[in-house]
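>>> next comes the sequence, and after it the predicted model I'd like to discuss.
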Amino acid sequence: MNQTFSKLNFILWVVLLLMIFSQAEAYDPLDPFGNITIKWDVISWTPDGYVALVTMFNFQMYRHIISPGWTLSWGWPKKEVIWSMVGAQTTEQGDCSKFKGNVPHCCKRVPTVVDLLPGVPYNQQIANCCKGGVVASWGQDPAEAVSAFQVSVGLAGTSNKTMKLPKNFTLLGPGPGYTCGPAEIVPSTVYLTPDHRRKTQALMTWNVTCTYSQQLVSRHSTCCVSLSSFYNETILKKVGINTPRKDNVPLLQCTHHMCPIRVHWHVKVNYKDYWRVKIAVTNFNYRMNYTQWTLVAQHPNLNNVTQVFSFDYKPVVPYESINDTAMFYGMKFYNDLLMEAGPLGNVQTEILLKKDKKTFTLKHGWAFPRKIYFNGDECKLPPPDSYPFLPNSAQKYPVAFSRIAGFMFLLIALV
């Protein structure tokens, strides 16, 4: 009996550890509450089913869904069909041969749905649809962090008691990485009428929560970080060459780092009360344009950002007592599109930060970031022992002369 109990206890511990590690893979310490929530609102019953409004909310602070957009699929619990859709469409119709006359939009047991492209006829649209599946992050643009479509389901239950929830949700956005939980019934959504004078309520509502794990996509970083400084350019930028494929079409510019995206952090100037950092993002991918890109940096002095040049900026506060993380992104219609590899495949900014005299130092790599994320994926940092270091003769707080100060110094010397 004791031996059986010990074996059972061991199995329970193994299961618990597996659950912890699986959740840890999807956990992002800089965005602990980030997820994509898919809400189904049953807005009316039909003779053989229901009509639902499906809304996707991207509650991730800096990870968005880029082109070619999201793909959503699920499994029907019975023999349901999709009679019609507004604002989206399935990729396949399936076998609808048993239907005569009125043929469903989709008869597959596991339908796959994609967003419609912009510019479709007005009668095929609903609010927040038709963006080609592109969804902004919540921290970057909450108004654009929503996508929706309407679906009419047949051969389903016609009441809260007879209707069964879809299962096995899968979200691709636009690649792998998302894991979706089961559908859970929640309090019915309350809506305002278009004139905002009357409230209506969904007949039934359920949510599906999907979380992202970089480990599910690839254990190799999709971006890497290089570092340099005004006092010791230990890590230098190297010019790469094109690597053609068999059809002579280059895929990725060949460099020593072989990363599709490189983020370069350069400690540019050290003033008396401020210091300046230059950040450059370079795209080495010949097949990829990054729209609405985001760059997230973690550094203890980012709580004292004074000015950001040529990028938009928002602080990211994952916890109430910590403010060491910032999100940077391009200005709309100016540099929010990071072009493919080539002369235009580069965006850059400079950041002016006020010193915290209690903690600021240029020693021991303090001036370099702790973490860098591009489009929500963590970039690979160089090993700490390769960081640019201060020369032995350097002062504790070396002060960089401005042009005016240098000119005044020259005048004094001449007199």
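Okay, I see it.
>>> when you work out contacts or count neighbours from here on, use the C-alpha atoms and nothing else.
Noted.
>>> show me where the stretch 201-350 of the chain has strands.
Per DSSP state E, counting those that start in this stretch, the stretch 201-350 of the chain carries strands over the ranges 204-212, 223-229, 241-244, 250-254, 261-270, 274-283, 290-291, 294-298, 305-309, 312-316, 325-329, 337-338, 346-354.
>>> just confirm residue 72 contacts residue 112, I think it does.
Yes: assessed by C-alpha atoms under 8 Å, residue 72 is found in contact with residue 112 at 5.8 Å.
>>> so residue 256 touches residue 241, yeah?
No: using C-alpha under 8 Å, residue 256 makes no contact with residue 241, being 10.0 Å away.
>>> let's bring in a second model and compare:
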Amino acid sequence: MASPLAFSLLAFLVFSSLASIAEAYDSLDPNGNITIKWDIIQWTPDGYVAVVTMYNYQQYRHIQSPGWNLGWTWAKKEVIWSMVGAQTTEQGDCSKFKGNIPHCCKKTPTIVDLLPGTPYNMQIANCCKGGVISSWVQDPANAASSFQLSAGLAGTSKKTVRAPKNFTLRAPGPGYTCGPAKDVSPSTFLTSDGRRKTHALSKDMEHYLYILPVSCTEDPYMLYSPYLAYAVNDPSKSSYAPLVQCTSHMCPIRVHWHVKLNYKDYWRVKIAITNFNYRMNYTQWNLVIQHPNFDNLTQLFSFNYRSIAPYGDINDTAMLWGVKYYNDLLMEAGPYGNAQSELLFRKEPSFTFEKGWAFPRRVYFNGDNCVMPPPDAYPWLPNSSPRLRFPSFVLMVVLWAALALSLIHHL
């Protein structure tokens, strides 16, 4: 006999005014990094042509809109003659050049990706996504971003070329710091007809970008009425600043963990994610949830599942995301701004409903960490399906807990 349970957990993603320092080491993704590879594919009269590729080897953190922003410092007096698949944000002082003017003359150029829909003759493979890069686990086919540049005044051989230094990556989410560069084997490329492989002309340079300690800064909300539709399209407001539906919690995202049913050998949880932000469609969203019973997950509906298992054989951390073309797009605030799933867990000898055991230990939404303050009390419920019917006021206990998100700002 199954008995209904109704205690739930809400994860509110909010702009926190807490000033705290996050750890650089991510215990749920200890080997996550972004790797930059610099391939010289052709020599030119005063330099070379290179393909620069960023690989996102983070398990669950995407680089989201408005996308990546890559910079470096040239080792000598290099300039960028031309680019394909990206562009610099500034041209710099090119006054010493007459006739053929470089694309960029800055000592420290800043590069941004081109947008989808860029003309075909300005594209290369893995470019033109508006700077958005998916995580390696969720969408490996879109976990890289590339562009091509022609560098001048740069040396024309392996002996005279100097690698750029002081790489920086600015992107939504955590900040990144660059590890030391090293030479690696040349990459392999296909010719334009796709029938022949070619190699880069020299050893490549590879950088690893790791997550930096970051601080959280105050970003207070204004109270908007859900009926003020004109405010959504107000050109004076940033398109990425949240415009939140008027609710009691005033949070842009709510994650609802609801312990729904208690069977003799199993228990069932319903997860509902609701988007209250009028300005954001979360494409390819994901949840990372830490709970000791994920090793006994037996069935999952309408979500994808991947065990992260950061501690080897201990399977207590799951990555969940929507099924492609079905619920991988979490729509902006409105009747379709939600995604739901149910999880069926098998019980083990240590299973208990006491003292909040049924709730997650940690919750991440799109890589943002939620901090859960403990409630004053948890409901004490039976560990197995009861034979006698419990009073309705016990069965309908609802526990609401707010998880304050410290949004991570890029440096």
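Happy to help now that I have it. Since we're looking at a predicted model, the values are computed, not measured.
>>> tell me the secondary structure for the residue nearest to residue 144 of the second structure when sequence neighbours are not counted?
Of all residues not flanking residue 144 of the second structure in the chain, residue 55 sits nearest, at 4.5 Å (C-alpha to C-alpha, 6 or more residues apart in numbering). Following DSSP: H, G, I helix; E, B strand; the rest coil, residue 55 of the second structure is assigned to strand.
>>> all helices of the stretch 301-415 of the first structure, in order?
For the stretch 301-415 of the first structure, the helices defined by DSSP state H, counting those that start in this stretch occupy 403-414.
>>> which residue range of the second structure does stretch 52-64 of the first structure align onto?
Stretch 52-64 of the first structure corresponds to residues 50-62 of the second structure when matched by TM-score structural alignment.
>>> again but with stretch 359-371 of the first structure, I slipped
So stretch 359-371 of the first structure sits over residues 350-362 in the second structure, by TM-score structural alignment.
>>> just how off-centre is that stretch within its chain?
Mean-position distance between stretch 350-362 of the second structure and its chain equals 28 Å (C-alpha atoms, centre = their mean, to the nearest Å).
>>> got the buried residues for it?
352-353, 356, 358-362 (16 or more other C-alpha atoms under 10 Å).
>>> so which of these belong to strands?
Those of these mapping onto strands are residue 362, per DSSP state E.
>>> let me know the closest of the buried residues of stretch 350-362 of the second structure to residue 293 of the second structure.
residue 358 (8.6 Å; C-alpha to C-alpha).
>>> for the closest one, list the residues it contacts.
Residue 358 of the second structure makes contacts with 259, 352, as judged by C-alpha atoms under 8 Å, 6 or more residues apart in numbering.
>>> do I have it right that residue 173 of the second structure meets residue 368?
Yes: with contact defined as C-alpha under 8 Å, residue 173 of the second structure reaches residue 368; the gap is 7.5 Å.
>>> got the angle for the lengthiest helix in the first structure vs strand 204-212?
Looking across the first structure with DSSP state H, the single longest helix is helix 2-26. Angle of helix 2-26 of the first structure versus strand 204-212, following axes from the mean of the first three to the mean of the last three C-alpha atoms, to 10 degrees, is 80 degrees.
>>> packing partners for helix 2-26 of the first structure?
Judged by 3 or more C-alpha pairs under 8 Å, 6 or more residues apart in numbering; DSSP states H and E, helix 2-26 of the first structure is in contact with helix 214-217.
>>> the helix it packs on: which residues count as buried?
Result for helix 214-217 of the first structure [16+ other C-alpha under 10 Å]: buried residues residue 214.
>>> mind checking how far stretch 106-120 of the first structure is from the chain centre?
Offset of stretch 106-120 of the first structure from its chain centre (C-alpha atoms, centre = their mean): 23 Å.
>>> what's the span of it, first residue to last?
20 Å (C-alpha to C-alpha, to the nearest Å).
>>> how about it, aligned to which bit of the second structure?
Per the alignment by TM-score structural alignment, stretch 106-120 of the first structure matches residues 104-118 in the second structure.
>>> Provide a list of residues in contact with the residue nearest the centre of the second structure.
Nearest to the mean C-alpha position of the second structure, counting by C-alpha atoms, centre = their mean, stands residue 62 at 2.4 Å. Going by C-alpha under 8 Å, 6+ apart, residue 62 of the second structure touches 56, 132-135, 366-367.
>>> one step back: residue 213 of the second structure: which of the buried residues of stretch 350-362 of the second structure is nearest?
For those, the nearest to residue 213 of the second structure is residue 362 (19.2 Å; C-alpha to C-alpha).
>>> trace residue 309 of the first structure over to the second structure, please.
Alignment note (TM-score structural alignment): residue 309 of the first structure maps to residue 301 of the second structure.
>>> wait, that match sits on residue 339?
No: here residue 301 of the second structure does not reach residue 339: they are 11.2 Å apart, not a contact under C-alpha under 8 Å.
>>> any chance of the strands of the stretch 201-350 of the first structure in TSV, plus mean neighbour count?
Output for the strands of the stretch 201-350 of the first structure, formatted as TSV (neighbours: other C-alpha atoms under 10 Å):
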stretch	mean neighbour count
strand 204-212	20
strand 223-229	22
strand 241-244	13
strand 250-254	19
strand 261-270	21
strand 274-283	20
strand 290-291	18
strand 294-298	23
strand 305-309	15
strand 312-316	18
strand 325-329	22
strand 337-338	20
strand 346-354	19
